[in-house]
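Colleague: Sharing a model that was predicted from the sequence below.
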Amino acid sequence: MGRIIAVANQKGGVGKTTTAINLSACLAEKKKKVLTIDIDPQGNTTSGLGVDKNMVENTVYELFLEECALKDCIQPSVMENLEIIPSNINLSGAEIELISMENKEYLLKNNLDAIKNDYDFIIIDCPPSLNLLTVNAMVASDTVLVPIQCEYYALEGLSQLMHTIDLIKERLNPKLEIEGVVFTMYDARTNLSSQVVENVKENLNKKIYKTIIPRNVRLAEAPSYGMPVNMYDSRSAGAEAYRFLAEEVIEREDEDAWL
């Protein structure tokens, strides 16, 4: 049975899209069948997986407005075993257009219920805000994976995100759980990065992945070539880190995998 994971943090610039792209790609590399859904109007996950966001006819926007069927949205990506439902700037107006629609929080879930078991993992890249699009992702998901940047304000806004997750669990999706927290943009040369990691571990009573994603030039370069990092530079530190994260996600059921 497929597992649906929303990658979410309303704080921008925390490595959310980088994590969605590269976790998806590393799961696919491990022969898992993966569907990545881009519900961020910026469409960076779409282009980061080799799809021209300005040339696709059917996106998650058309899906939400019931202008196309789910199968018409699914595109091949640059990797074997990895498909994508793309997004582009059209999605930015969706929230207003959906305002009068009944059960609008369940649009994504209702579509995914039919295909959930066709995939091992469905990874949803959320926009950097707690809006209707993010709510749709969380209602459709089994778990939420939260990337946290190793910087001074790492915990800022996190309590609001946790509150939103609790509300959705209470009112819309009682099965929703925290998948875990993953640290991103870790710089081993600074004391600050290690202090942030320790601070979050002390203050956050949630599952924290052992894998820590480093600051890595190759991770930053890969999207401009329309590739995940494990294709762009397979031996880079960024590629290795996301492979480790993929292994942890696969092994999530084993409680010993957690710190």
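Modeller: Ah, there it is.
Colleague: drop to CA atoms for contacts and neighbour counts, all remaining ones
Modeller: Will do.
Colleague: Distance of the residue nearest to P223 when sequence neighbours are not counted relative to M101?
Modeller: The shortest distance from P223 to any non-neighbouring residue, by C-alpha to C-alpha, 6 or more residues apart in numbering, is to G48 (4.4 Å). With distances taken as C-alpha to C-alpha, to the nearest Å, G48 is found 31 Å from M101.
Colleague: Neighbour count: the two, which is higher?
Modeller: Using other C-alpha atoms under 10 Å, the more surrounded residue of G48 and M101 is G48, with 25 against 10.
Colleague: Verify the stated contact: the more buried one with G226.
Modeller: Yes - with contact defined as C-alpha atoms under 8 Å, G48 and G226 form a contacting pair (4.5 Å).
Colleague: So which residues of the stretch 151-259 of the chain form helices?
Modeller: 158-171, 191-203, 217-221, 229-232, 237-250 (DSSP state H, counting those that start in this stretch).
Colleague: so which of those gets nearest Y106?
Modeller: helix 158-171 (11.5 Å; C-alpha to C-alpha).
Colleague: Which residues does that closest one contact?
Modeller: By C-alpha atoms under 8 Å, 6 or more residues apart in numbering, the surrounding residues in contact with helix 158-171 are N9, Q10, L130, V135, M138, V139, P174, K175, L176, E177.
Colleague: Find me whatever residue is spatially closest to the fourth one, sequence neighbours aside.
Modeller: Looking back up the chat, that one is V135. That would be E105: by C-alpha to C-alpha, 6+ apart, it lies 6.4 Å from V135.
Colleague: hold the first one in mind and look at this next one:
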Amino acid sequence: MDTVAVINQKGGVGKTTTTVNLGVALAELGKSVLLIDLDPQANLGTHLGVDVIDGKTIYDVFVHDVKLKDVIRETAEPGVAVVPSNLDLSAAEMELVSMVGRETLLRDALEALDNGSPGHYDVVLLDCPPSLGVLTINALSASSKVLVPLQAEFFALQGMAKLTEIISLVQRRLNPEVELTGIVACKVDRRTKLTHEVLDEVRRVLGDRLLETVIRPNVKLAEAPSHGQSVLSYAPDSNGAADYRRLAREWAGVPLEADPPAAAGRQTKKAAKKAAKKAVEQQADAAES
């Protein structure tokens, strides 16, 4: 079971969007995927059309010792299941203050799931809250890999030093296997000079941990959650779907295509229009002569 913590202590950078759509894209590649919401805002479950008000959630796993298998919900996305959150989780950090071993509760729950569940998940993606508290420490303690969605903006590297420090601390004290594996740049507009400057700086500081795939701005990514779907189901031919399919291939080690399918299709249409325009101009020139 490959467990990945999707982390950035800044809000609004695309953690939940990446968790959902990367998970669905990995399922398209044949992986069995479990998504776990560790954010009290509960956006992950809502994004997938899951009722986060009724029923047990990850809060019950942390506080009431409920087994993880008893809070897993199936989704409409083939091959993807989810453990939802709700606002109760916001109180968990206070309730866990005096609990011995609170930093490894999620790891223990996942190990019990892996050993005792009749089903098997190839990939577990943990959608972390925008903080570095006990819930995020639990995610790092349970994971072997860390994926950081990073917005291509002026303050892109702000907070990365603290995050890498926390990862190193968890490596030393709780989980020697966890490492910062990848950084995916989100909301990338390559037409702007600032975007190129930011990506160059991230690459200079963090090297090849910056993934080749970038996520472009796409309105379908913003629309999909309101329909309770991933962008791959809601708008399968969109740039957003193409980018996350490409990210899944890169993450899984599958050879990348030269261009994401949606982008390639648009380029082909653009070239065809250009050729047609040129043909019309040539015909007009011939008629005049």
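Modeller: The structure has been received and is ready for your questions. Here the structure is a predicted model, which is why all the values come from computation and not from measurement.
Colleague: still on that earlier bit, taking the contacts of helix 158-171 of the first structure one by one, which sit in strands?
Modeller: E177 (DSSP state E).
Colleague: OK, contacts around whichever residue in the first structure pairs up with Y244 of the second structure?
Modeller: In the first structure, Y244 of the second structure lines up with Y242, judged by TM-score structural alignment. Contact partners of Y242 of the first structure, counting by C-alpha under 8 Å, 6+ apart, are T19, N22, L23, C26, I213.
Colleague: distance of A69 of the first structure from N110 of the first structure?
Modeller: For A69 of the first structure, the distance to N110 of the first structure - C-alpha to C-alpha - is 12 Å.
Colleague: Could you do V135 of the first structure as well?
Modeller: If you go by C-alpha to C-alpha, the gap between V135 of the first structure and N110 of the first structure works out to 13 Å.
Colleague: Who has more neighbours out of the two?
Modeller: Set side by side, V135 of the first structure and N110 show more neighbours around V135, with 21 against 13, by other C-alpha under 10 Å.
Colleague: what does the more buried one align to in the second structure?
Modeller: By TM-score structural alignment, V135 of the first structure lines up with I137.
Colleague: Make sure its match is actually in contact with E103.
Modeller: Yes - at 6.1 Å, I137 of the second structure counts as touching E103 under the criterion of C-alpha under 8 Å.
Colleague: residues near D127 of the second structure, how many?
Modeller: 27.
Colleague: need the contact list for it.
Modeller: A5, V6, I7, K15, T16, T19, L35, I36, D37, L38, D39, L44.
Colleague: Ok, A5 of the second structure next?
Modeller: L125, L126, D127, C128, A139, L140, S143, K145, V146, L147.
Colleague: how about the second one, what's its partner in the first structure?
Modeller: The alignment partner of L126 of the second structure in the first structure, by TM-score structural alignment, is I124.
Colleague: And for that match, the neighbour number?
Modeller: 31.
Colleague: again with Q267 of the second structure
Modeller: Residues near Q267 of the second structure, counting by other C-alpha under 10 Å: 13.
Colleague: Could you look up the SS state of it?
Modeller: Judged by DSSP: H, G, I helix; E, B strand; the rest coil, the three-state class of Q267 of the second structure is helix.
Colleague: now L145 of the first structure
Modeller: strand.
Colleague: and it, what does it touch?
Modeller: I5, A6, V7, A8, I178, E179, G180, V181, V182.
Colleague: Quick one: buried ones out of those residues?
Modeller: Neighbour counting by 16 or more other C-alpha atoms under 10 Å classes I5, A6, V7, A8, I178, E179, G180, V181, V182 among the contacts of L145 of the first structure as buried.
Colleague: Quick check: the gap between P255 of the second structure and R246 of the second structure.
Modeller: Distance from P255 of the second structure to R246 of the second structure, by C-alpha to C-alpha: 9 Å.
Colleague: Those two - which one has more neighbours?
Modeller: When P255 of the second structure and R246 are compared for neighbours, R246 comes out ahead with 27 against 9, by other C-alpha under 10 Å.
Colleague: coming back round to it: and the contacts of helix 158-171 of the first structure as CSV, adding distance to E202 of the first structure?
Modeller: Putting the contacts of helix 158-171 of the first structure into CSV (distance: C-alpha to C-alpha, whole Å) gives the following:
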residue, distance to E202 of the first structure
N9, 20
Q10, 22
L130, 25
V135, 28
M138, 26
V139, 29
P174, 27
K175, 26
L176, 24
E177, 20
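Colleague: Please indicate which of the contacts of helix 158-171 of the first structure has the highest neighbour count?
Modeller: M138 leads the contacts of helix 158-171 of the first structure on contacts (other C-alpha under 10 Å) with 31 neighbours.
Colleague: how close does that residue get to V144 of the first structure?
Modeller: Applying C-alpha to C-alpha to M138 of the first structure and V144 of the first structure gives a distance of 7 Å.
Colleague: from the middle of its chain, how far away would stretch 205-217 of the first structure be?
Modeller: 14 Å (C-alpha atoms, centre = their mean, to the nearest Å).
Colleague: so what's L132 of the second structure closest to, chain neighbours aside?
Modeller: Leaving aside its sequence neighbours, L132 of the second structure sits nearest to Q9 (C-alpha to C-alpha, 6+ apart; 6.4 Å).
Colleague: surely the one you found meets T136?
Modeller: No - here Q9 of the second structure does not reach T136: they are 9.2 Å apart, not a contact under C-alpha under 8 Å.
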